[in-house]
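Colleague: below are the sequence and a predicted model; questions follow.
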Amino acid sequence: MAGLGKQGAARRGGGQLSVLLPVSLPYDKQTQIGANGGTLPLARESHGSTSVNNAPLPEGHVEHNVESSSTRRKRGPTRNIALAKKKQAGEKLNVEMPEELGRIVGLECQPLITELGCIVRKHAPLQVTKWAKIDKADRESLLQMAKESFNLHDGQVKDITFAQMNTQYRNHRHKLHKNYFLPHPTTEVAMQHPPPGVPQEDWNYLCSYFSSDEFKKRSAQNARNRAMQNTPHVTGTKSFARMGVEMTAQTGEVLGPIELYRITHYSNKKHSWEQMVELQSHPVGENEAPVCEEEICSEVLGHKSGYIRGRGHGPKPNRSLSKHHDKSELEAANKKANELEEKLNAQQKDMEVIKATQKATNEILQALMEQMQGATQNATNEILQPLMKQMQDERHMSAHAIAPVLDPLSW
């Protein structure tokens, strides 16, 4: 907890509705509530002229009230006071985290979820790009804080708790970005207005990160991914697993995947649930095994490795069902590969036929050209030979006629 103490101490003493300047309460008085039963420090807010622990204000203290009588008072950050009252008895609370659901559920789930949000908001390091970049030792320290109030021992429980912390850590940073960074025109101006409870050095880091190309690129990609959701859920902040457990407790009947999808995703514009019901109502033959609801949901919503569409990030696919889908996908891929290979072979055969046809055509053309050349030569010879003979005869006749003239003896 060495990495969290300085930052946690720096966040204590800041008021949500009042800004305390220039002197804050001493550290030992700020953590007075936390020392009683191991609860988290609750002295983050001040109302009026007294602090949460009713300690007198130090001499020289100046209070600047940011609210006016005409301004509507807003709800402040959750402090989980209900849990603090329960912990006065000194007993730790038990929570349900079924492995098959992968979520925090049950009657005591909300106090734990709220407590994890308080722990993350007050103590989680902010000078990192995301939850996964927080040091393992710091994450273990955060978990230890939760163990002060809840029984969290099993390895699976630890993973589920960290997953919940991850979600609330992202939500906290999103609110800081939306409510305290975006309203300002520039990064420099935003740095001058840190949120209550956030140390200046942490806020400077966040402002620089919010302005970076890395953050903007990731935000744009997340927005595109979000836009690809065909049927958004309609259950608010409750997980689908928690919704199913609560509905089961109310009705006394276990909620199947199809009915759970209707409750969490039903839309008049989409007809996924109607398709599921239609597939479920199909008659089954004598030698056919009935199709389970998980397979019906997967057929309608599509399959994604390691994730059940329509069920959230908690539950994981059944191994046999996942293997069935993987086998089906492999068979489909093999079938497509075979079809492509057959098309390629057919194209190669067609090319061979074309090449053979081209070769035969070339041979025919060559023969025709040779034939034409021979015929042309013969025709030329037939025409030229008489002319040549005539010219030779005329030359002989001319020679005989000129010979007496040229011979002096004949004079």
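Modeller: Happy to help now that I have it. Small disclaimer: the values here were computed from a predicted structure and weren't measured.

Colleague: going forward, measure contacts between C-alpha atoms and count neighbours the same way
Modeller: Fine.

Colleague: ok, now how distant is residue 406 from residue 396?
Modeller: Using C-alpha to C-alpha, to the nearest Å, residue 406 is found at 15 Å from residue 396.

Colleague: ugh, typo on my part, it should be residue 346
Modeller: Where residue 396 is concerned, residue 346 sits at a distance of 74 Å (C-alpha to C-alpha).

Colleague: mind listing the helices for the stretch 151-300 of the chain?
Modeller: 155-176, 187-191, 200-210, 213-227, 240-251, 257-265, 272-280, 293-301 (DSSP state H, counting those that start in this stretch).

Colleague: in this structure residue 273 contacts residue 262, no?
Modeller: Yes: counting by C-alpha atoms under 8 Å, residue 262 is a contact partner of residue 273 at 6.1 Å.

Colleague: more neighbours, the two?
Modeller: residue 273 (22 against 17; other C-alpha atoms under 10 Å).

Colleague: can you pull the contacts of the more buried one?
Modeller: Under the criterion of C-alpha atoms under 8 Å, 6 or more residues apart in numbering, the neighbours of residue 273 are 258, 261, 262, 266.

Colleague: structure B:
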Amino acid sequence: MVTERLSQFYEFEGQSWDASLDYVIKCINEAWRNYKRRLTAKYIKNKDPIAVRDGHVPLGIPMEDWRVFVDQRTTEEFKRASARNKVNRAKLKGPACFGRHSMAVTRHKMAMEKNLTSDAEIGRCEVFLRAHTRKDKVVQYPDLAEKLDELYSSNPASRMTDMNDALTELVGSDNRG
């Protein structure tokens, strides 16, 4: 059903349908989560739930749907989960700083900047450091960056992506495969 519905709106030429469908669904889900987050921040957070529920409804949202959304966002369960997530985000030692770009896109941009013929010539450690460095060149993991430099100097081969590269030695293997 989902594939039939999406194929009415999207055309995927020369690509695997499954991979394309997964990508489209991922993008739709992300856009939906971001939209709900923006609605919550703009209209609901730190405001009286009753006044919000019965007051101004954002353009394009039916009143019935808006009331259900406000009710869901003002439950104690949602507030507890939100508070827990806020605490967990605060525990991050060095959040990623590369915005919408994935690690793969960041790696590709780095390869293009260095005029390399392949993205494979950029090591996982370099991409990790770039992803955790702000625009003003402040590294989010300064201790880790120093340790990586020490490992690089002692073993230059540890720069390249490998099961035993310098980053794996310091922070462990990737969780997502």
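Modeller: Received it, and whenever you're ready, just let me know what you need. Computed from a predicted model, the values in this text were never measured in an experiment.

Colleague: just give the TM-score of the two.
Modeller: The TM-score (TM-score structural alignment, normalised by the length of the second structure) is 0.76; 163 aligned residues with a C-alpha RMSD of 2.6 Å.

Colleague: which one of the helices of the stretch 151-300 of the first structure lies nearest to residue 234 of the first structure?
Modeller: helix 257-265 (5.4 Å; C-alpha to C-alpha).

Colleague: ok, average deviation of that closest one from the second structure?
Modeller: By mean C-alpha distance after the TM-score superposition for the first structure, the fitted helix 257-265 of the first structure averages 1.3 Å away from its aligned residues in the second structure.

Colleague: which parts of stretch 268-276 of the first structure are buried?
Modeller: Of the residues in stretch 268-276 of the first structure, those buried under the neighbour-count criterion (16 or more other C-alpha atoms under 10 Å) are 272, 273, 275, 276.

Colleague: and these as JSON lines, adding distance to residue 185 of the first structure?
Modeller: JSON lines is the format used below for these (distance: C-alpha to C-alpha, whole Å):
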{"residue": "272", "distance to residue 185 of the first structure": "44"}
{"residue": "273", "distance to residue 185 of the first structure": "45"}
{"residue": "275", "distance to residue 185 of the first structure": "49"}
{"residue": "276", "distance to residue 185 of the first structure": "49"}
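
Colleague: name the nearest of those relative to residue 244 of the first structure.
Modeller: The closest of these, once distances to residue 244 of the first structure are taken by C-alpha to C-alpha, is residue 273, at 16.3 Å.

Colleague: aligned counterpart of the closest one in the second structure, please.
Modeller: Mapped onto the second structure by TM-score structural alignment, residue 273 of the first structure lines up with residue 145.

Colleague: cool, and residue 213 of the first structure?
Modeller: Using TM-score structural alignment as the criterion, residue 213 of the first structure maps onto residue 76 of the second structure.

Colleague: residue 63 of the first structure belongs to a helix?
Modeller: No: counting by DSSP: H, G, I helix; E, B strand; the rest coil, residue 63 of the first structure is not found in a helix; it is strand.

Colleague: verify the stated contact: residue 290 of the first structure with residue 284.
Modeller: Yes: Residue 290 of the first structure is in contact with residue 284 according to C-alpha under 8 Å; the separation is 6.2 Å.

Colleague: quick check: neighbours shared by these two?
Modeller: Here residue 290 of the first structure and residue 284 share no contacting residue, scored by C-alpha under 8 Å, 6+ apart.

Colleague: if we can go back for a sec, most neighbours among the contacts of residue 273 of the first structure, which one?
Modeller: For those, neighbours were counted using other C-alpha under 10 Å, and residue 261 has the most, 21 neighbours in all.

Colleague: which residues does the residue mapped onto that residue from the second structure contact?
Modeller: Aligned counterpart of residue 261 of the first structure in the second structure: residue 128 (TM-score structural alignment). With contacts taken as C-alpha under 8 Å, 6+ apart, residue 128 of the second structure has the following neighbours: residue 103.

Colleague: ditto for residue 122 of the second structure
Modeller: Neighbouring residues of residue 122 of the second structure by C-alpha under 8 Å, 6+ apart: 107, 110, 111, 160, 161.

Colleague: and the fourth one, how many neighbours does it have?
Modeller: In terms of burial, residue 160 of the second structure registers 18 neighbours under the definition other C-alpha under 10 Å.

Colleague: show me the contacts for it.
Modeller: If a contact means C-alpha under 8 Å, 6+ apart, then residue 160 of the second structure has 121, 122, 123, 124, 125 as its contacts.
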